[in-house]
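*Asks:* heads up, no residue letters with this:
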């Protein structure tokens, strides 16, 4: 049986070698850049020595994890990370859904395309440029915000960029402006699959626009909402590094220090590679567990789940 299967596979590969050649490139990319680096996870359980290398460094077990859990920075960075993630999730996702529902109700196709273009365009702005725009606009001395406050007689305006309490809102609402149009595309694609006869029947029955949204549109995109929500739950501790790091300064550090920036500083700046890898492994394990929990709850209380 095994010999027959081997012969079958050889014959199949020879017959369709072009397809296998095409697939081999992304598969090789996936293995080299996603699976081979997993060997570096062992650094989390070692005391890395650059001279001895990854394989020769001594094992220390869970020492690095214990150091992280006992660190005075543990709870502050966990709290900051969760705050930014949950804030982003419960503001960004509804914003994309509302935009998609509103655009789906627009009858003028030309106006709809113009609105979609203007809401989608900010997604192509790089994070560095976005943070530069924020700094230019909100600078209390030379920015638009400083100039406007000066015109009304305020000589010492609040430094929004340095205010710890303003960091999370600044991070989240700038992301809403940049990413809502892109997020709405997924829901618009789901709404495009709704049977037009449902809208015709609802109009004949005298349903208002709100009733059509609640009884036709939302049920149609509910599976998409659940899948994206599960994936977002898995990334609760994975706040984007670039934007946080670029908006971060010494004044707002108490609320802007998250796991990703902490790992960068510990691993690359202070060159404590083992400790940084341990923190990264902790982050990944928690995200993995959260995905399973969210998927279990979604499967239990709805008809949609990721797996």
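*Replies:* That came in fine, so what should we check first? In this text, all values refer to a predicted model and were calculated from it rather than measured experimentally.
*Asks:* can we go C-alpha only for contacts and neighbour counts from here?
*Replies:* Fine.
*Asks:* would you list every one of the helices in the stretch 101-250 of the chain?
*Replies:* 109-120, 127-138, 144-151, 164-191, 196-204, 209-212, 218-234, 241-247 (DSSP state H, counting those that start in this stretch).
*Asks:* please compare the first structure with the one that follows:
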């Protein structure tokens, strides 16, 4: 009786499969995919010109840089500026302000796109879903100057709409939310969530769209409700994306939006508003301390790189797929 079963693989066939494909010469590969390499050139040129070549300027962190003398004529001072940074009285204040704000953003603003994406994924009316998506995307395209202006309009003590409404409900004296130090961080978090949540949902919605629908059907056949499907199908499907975004976010832990903070900083809230980014601008631009400001920036960059490698190692140790 004839059978459709394929014969078992022989030793020769196994060896043939293990043999590597012949290597194509580099010139032939470039010629074959020349249009792809041509499209790669603008992006490559951007990174080389604006990202890698300027890194030579980091050398001034080890000099007493004088613009008129240039890189070669300025005096080398080694780690002098780093010693000044770590031994100075401002480092503790800058580090604590930066870390507190970074932790608040990570704990509150980072999960918001995930939560909103999961909520949008549960909507079954496409018109409503697309309308909500379009509305929450809009704040991303507004500059921080406009966002700061809206903040003053809403929370100013004189003509703030929300400030006056809170005063009418709670009573008591009026509160100047945009000037008091106690309200600086909540306002920054509120701005960050409002401006970035909608745009951040794009990545997670794309991850949710790639989930195999047969998994939901199998879960329903096993008697799983909406909550069980969410917990055992949806969340595991987007967990690699969440881990990847968390690793990338860790590299910017000491980076805060300079424009956002600077536009809301004043003499009354400067004690909590002064972070590494604003301090670098103040020291480097307004006071002309180019070398010292570069040392501060190099410290931030080094910490960011170490955090990325550390979080990537931790993710792999926990059984997740890392960044590299």
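*Replies:* Happy to help now that I have it. These numbers come from a predicted model, not from an experiment.
*Asks:* let me see the TM-score of these two.
*Replies:* TM-score of the superposed chains, computed with TM-score structural alignment, normalised by the length of structure 1, equals 0.92; 302 aligned residues with a C-alpha RMSD of 2.1 Å.
*Asks:* quick check: which of the helices of the stretch 101-250 of structure 1 is nearest to residue 91 of structure 1?
*Replies:* Of all the helices of the stretch 101-250 of structure 1, helix 164-191 sits nearest to residue 91 of structure 1, with 7.6 Å by C-alpha to C-alpha.
*Asks:* list the buried residues in the closest one.
*Replies:* Buried positions in helix 164-191 of structure 1, judged by neighbour count with 16 or more other C-alpha atoms under 10 Å: 164, 167-168, 171-173, 175-176, 178-188, 190-191.
*Asks:* what of stretch 133-151 of structure 2?
*Replies:* Across stretch 133-151 of structure 2, burial judged by 16+ other C-alpha under 10 Å covers 133, 136-137, 139-140, 144, 147-148, 151.
*Asks:* what of stretch 77-87 of structure 2?
*Replies:* Those would be 80-82, 85, for stretch 77-87 of structure 2 by 16+ other C-alpha under 10 Å.
*Asks:* what's the closest of the residues you listed to residue 114 of structure 2?
*Replies:* Among the buried residues of stretch 77-87 of structure 2, residue 85 lies closest to residue 114 of structure 2 (C-alpha to C-alpha), at 37.4 Å.
*Asks:* tell me the counterpart of that closest one in structure 1.
*Replies:* Matched to structure 1 by TM-score structural alignment, residue 85 of structure 2 sits across from residue 68.
*Asks:* just residue 311 of structure 2 next, same as before
*Replies:* Residue 311 of structure 2 maps onto residue 294 in structure 1, by TM-score structural alignment.
*Asks:* correct me, but that match touches residue 236?
*Replies:* No: Residue 294 of structure 1 lies out of contact with residue 236 (C-alpha atoms under 8 Å); the separation is 11.6 Å.
*Asks:* residue 297 of structure 2 -> structure 1?
*Replies:* By TM-score structural alignment, residue 297 of structure 2 lines up with residue 280.
*Asks:* translate residue 135 of structure 1 into the numbering of structure 2.
*Replies:* Per TM-score structural alignment, residue 135 of structure 1 is aligned with residue 152.
*Asks:* I'd like to know how far its match sits from residue 144 of structure 2.
*Replies:* According to C-alpha to C-alpha, to the nearest Å, residue 152 of structure 2 and residue 144 of structure 2 sit 12 Å apart.
*Asks:* what's stretch 196-213 of structure 1 aligned against in structure 2?
*Replies:* The aligned range for stretch 196-213 of structure 1 is 213-230, by TM-score structural alignment.
*Asks:* pull the distance from the matching stretch to the chain's centre.
*Replies:* 33 Å (C-alpha atoms, centre = their mean, to the nearest Å).
*Asks:* check stretch 60-68 of structure 1 too.
*Replies:* Mean-position distance between stretch 60-68 of structure 1 and its chain equals 28 Å (C-alpha atoms, centre = their mean).
*Asks:* give the aligned equivalent of residue 107 of structure 1 in structure 2.
*Replies:* That one, residue 107 of structure 1, aligns with residue 124 by TM-score structural alignment.
*Asks:* show me what contacts residue 37 of structure 1?
*Replies:* By C-alpha atoms under 8 Å, 6 or more residues apart in numbering, the contact list for residue 37 of structure 1 is empty.
*Asks:* what residue in structure 2 is paired with it?
*Replies:* Residue 37 of structure 1 maps onto residue 54 in structure 2, by TM-score structural alignment.
*Asks:* that match and residue 60 of structure 2: what is the separation?
*Replies:* 12 Å.
*Asks:* need the strands for structure 2, in chain order.
*Replies:* Counting by DSSP state E, structure 2 has strands at residues 63-64, 75-76.
*Asks:* which of those sits closest to residue 105 of structure 2?
*Replies:* Across the strands of structure 2, closest to residue 105 of structure 2 is strand 63-64 (C-alpha to C-alpha), at 34.9 Å.
*Asks:* distance to residue 99 of structure 1 added to the helices of the stretch 101-250 of structure 1, as CSV?
*Replies:* Listed next are the helices of the stretch 101-250 of structure 1 as CSV, based on distance: least, C-alpha to C-alpha, whole Å:
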stretch, distance to residue 99 of structure 1
helix 109-120, 9
helix 127-138, 21
helix 144-151, 28
helix 164-191, 6
helix 196-204, 19
helix 209-212, 14
helix 218-234, 13
helix 241-247, 24
